[in-house]
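1. Just the structure for this:
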Amino acid sequence: MIKDVIADMNVRMDKSVESLRKDYQKVRTGRASTSLLDEVKVDYYGSLGPLTNVATLAVPEARTITIQPWEAKMIPVIEKAILNSNLGLTPSNDGKMIRLNLPPLTEERRKDIVKQLKREAEEAKVALRNIRREAMDGLKKLEKDKQISEDDLKRAEKEVQDFTNSHTAKVDEVLAHKEKEVMEV
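-> You can find the predicted model right below:
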């Protein structure tokens, strides 16, 4: 029973850390990444779908993303979708391919991005603490229902805290890595 509570908690904490990583992939760092376009949806014959369903994305240079549509008539549709996505990027095309040039980030913008990253990391830590609290409540309920002893409860609580500490360290590690990437000129 203790193992079930801890295993569930561990899975949920892993998902929280992974969610933070995915959110950080979408943050613009001055370096081109196709993951910036993950949320862009394109109207393809009446249904909205991801950009990757209608084009090939590539990063030929550090500050450029190229989009090669499979059909030339999709170029204006893709450009419109990018402009409507509020990414702050202006597409340019040569009739066959769309290019997105990422402007270099100013120092002030980098600092704003780092503040946003820290806010998101703190939200992830709050999520971890909520998961820990739920696990602790579950363990206390087991003890109250006489399914585990007080000693087992104390050991399990220590294990829960250790898992929480390790996941909090992972969040700090992910933040530090992304912060370094953003501040890199």
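2. going forward, measure contacts between C-alpha atoms and count neighbours the same way
-> Fine.
3. what about the strands in the protein?
-> 41-44, 47-50, 55-61, 64-69, 91-93, 98-101 (DSSP state E).
4. Select, out of those, the one closest to residue 150.
-> Distances from residue 150 to each of these were compared using C-alpha to C-alpha; the shortest belongs to strand 47-50, at 52.4 Å.
5. Could you dump the strands of the chain into CSV with distance to residue 168 and mean neighbour count added?
-> CSV is the format used below for these (distance: least, C-alpha to C-alpha, whole Å; neighbours: other C-alpha atoms under 10 Å):
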stretch, distance to residue 168, mean neighbour count
strand 41-44, 33, 18
strand 47-50, 33, 12
strand 55-61, 33, 15
strand 64-69, 34, 22
strand 91-93, 39, 16
strand 98-101, 36, 20
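6. quick one more, to check against the first:
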Amino acid sequence: MATIEELLTTNEEKMKKTISYLREDLAGLRAGRATPALLNKITVDYYGTPTPINQVANIGVPEPRMIVITPWEKTMIKAISKAIMTSDLGLNPNTDGSVIRLNLPQLTEERRKELVKTANKRTEEARVSIRNMRRDIIDGIKKAEKAKEITEDDSKDGQDKAQKLTDKMMKEIDKVIEAKEKEIMEV
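-> Prediction:
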């Protein structure tokens, strides 16, 4: 049976990974500024294998509202353009035969509110994941107490530590979503 400290340490790492994933996920939400992270989730068919765009092309941001994609192979231009058009980014790629340009239009107030809702939905999924991890810790502690491996006091102490860890991670998530909301709502 894992000790209370092992349970806490293992789950703390999982919680940190959840927050890290949330940060990456939210980076892919368009907030009015061009960033290569917008294309992180888009894959393109590269010789029969779904491959992230950044592994088949250079991605640059020459202007605040423009992304330039330079495929390593000219034959990839159509596939990359198609992948961008079918994505949920709502962008239309412009091609001149050797590079793809993505112009990011100014976000409307309505679109900004939609993006904030999407960000909050993804954030809530992360919160649920962390609460599930807290439940796993507490279940492990209760099983150890029931099996007489730890005392009632140790069980109570471990559950308090699990709650404190969860509260700390929830504050971190709040900081992440607060920063993203601010970024999206800036005009």
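7. circling back to that earlier point, want to try JSON lines for the strands of structure 1, with distance to residue 79 of structure 1 as columns?
-> As requested, these are exported to JSON lines (distance: least, C-alpha to C-alpha, whole Å):
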{"stretch": "strand 41-44", "distance to residue 79 of structure 1": "9"}
{"stretch": "strand 47-50", "distance to residue 79 of structure 1": "13"}
{"stretch": "strand 55-61", "distance to residue 79 of structure 1": "12"}
{"stretch": "strand 64-69", "distance to residue 79 of structure 1": "10"}
{"stretch": "strand 91-93", "distance to residue 79 of structure 1": "6"}
{"stretch": "strand 98-101", "distance to residue 79 of structure 1": "8"}
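8. The equivalent of residue 76 of structure 1 over in structure 2 and residue 7 of structure 2, how far apart?
-> Under the alignment (TM-score structural alignment), residue 76 of structure 1 pairs with residue 78 of structure 2. Between residue 78 of structure 2 and residue 7 of structure 2 the distance, using C-alpha to C-alpha, to the nearest Å, works out to 49 Å.
9. Show me which of these two is the more surrounded one.
-> For residue 78 of structure 2 against residue 7, the residue with the higher neighbour count under other C-alpha atoms under 10 Å is residue 7, and the figures read 20 against 13.
10. How about the more buried one: what's its closest non-neighbour residue?
-> Setting aside the residues directly before and after it, residue 7 of structure 2 is nearest to residue 137 in space (C-alpha to C-alpha, 6 or more residues apart in numbering), at 6.0 Å.
11. can you tell me which residue in structure 1 aligns to the one you found?
-> Counting by TM-score structural alignment, the partner of residue 137 of structure 2 is residue 135.
12. next one: residue 157 of structure 2
-> Matched to structure 1 by TM-score structural alignment, residue 157 of structure 2 sits across from residue 155.
13. now residue 65 of structure 2
-> Looking across to structure 1 (by TM-score structural alignment), residue 65 of structure 2 lines up with residue 63.
14. what's the neighbour count on that match?
-> Around residue 63 of structure 1 there are 16 other residues, counting by other C-alpha under 10 Å.
15. pretty sure it is in contact with residue 101, am I right?
-> Yes. Residue 63 of structure 1 sits in contact with residue 101 when judged by C-alpha atoms under 8 Å, with a separation of 5.8 Å.
16. and for the two, which residues touch both?
-> Here residue 63 of structure 1 and residue 101 have no joint contacts, going by C-alpha atoms under 8 Å, 6 or more residues apart in numbering.
17. ok so, going back, the residue nearest to residue 7 of structure 2: neighbouring residues, count only.
-> Residue 137 of structure 2, neighbours per other C-alpha under 10 Å, totals 24.
18. mind checking how far it is from residue 169 of structure 2?
-> Taking C-alpha to C-alpha as the measure, residue 137 of structure 2 and residue 169 of structure 2 are separated by 14 Å.
19. Equivalent analysis for residue 186 of structure 2, please.
-> 26 Å.
20. how near is the residue of structure 2 positioned farthest from its centre to residue 141 of structure 2?
-> Taking C-alpha atoms, centre = their mean, the residue of structure 2 most remote from its mean C-alpha position is residue 148, at 40.5 Å. Remark: distance between residue 148 of structure 2 and residue 141 of structure 2 (C-alpha to C-alpha) = 11 Å.
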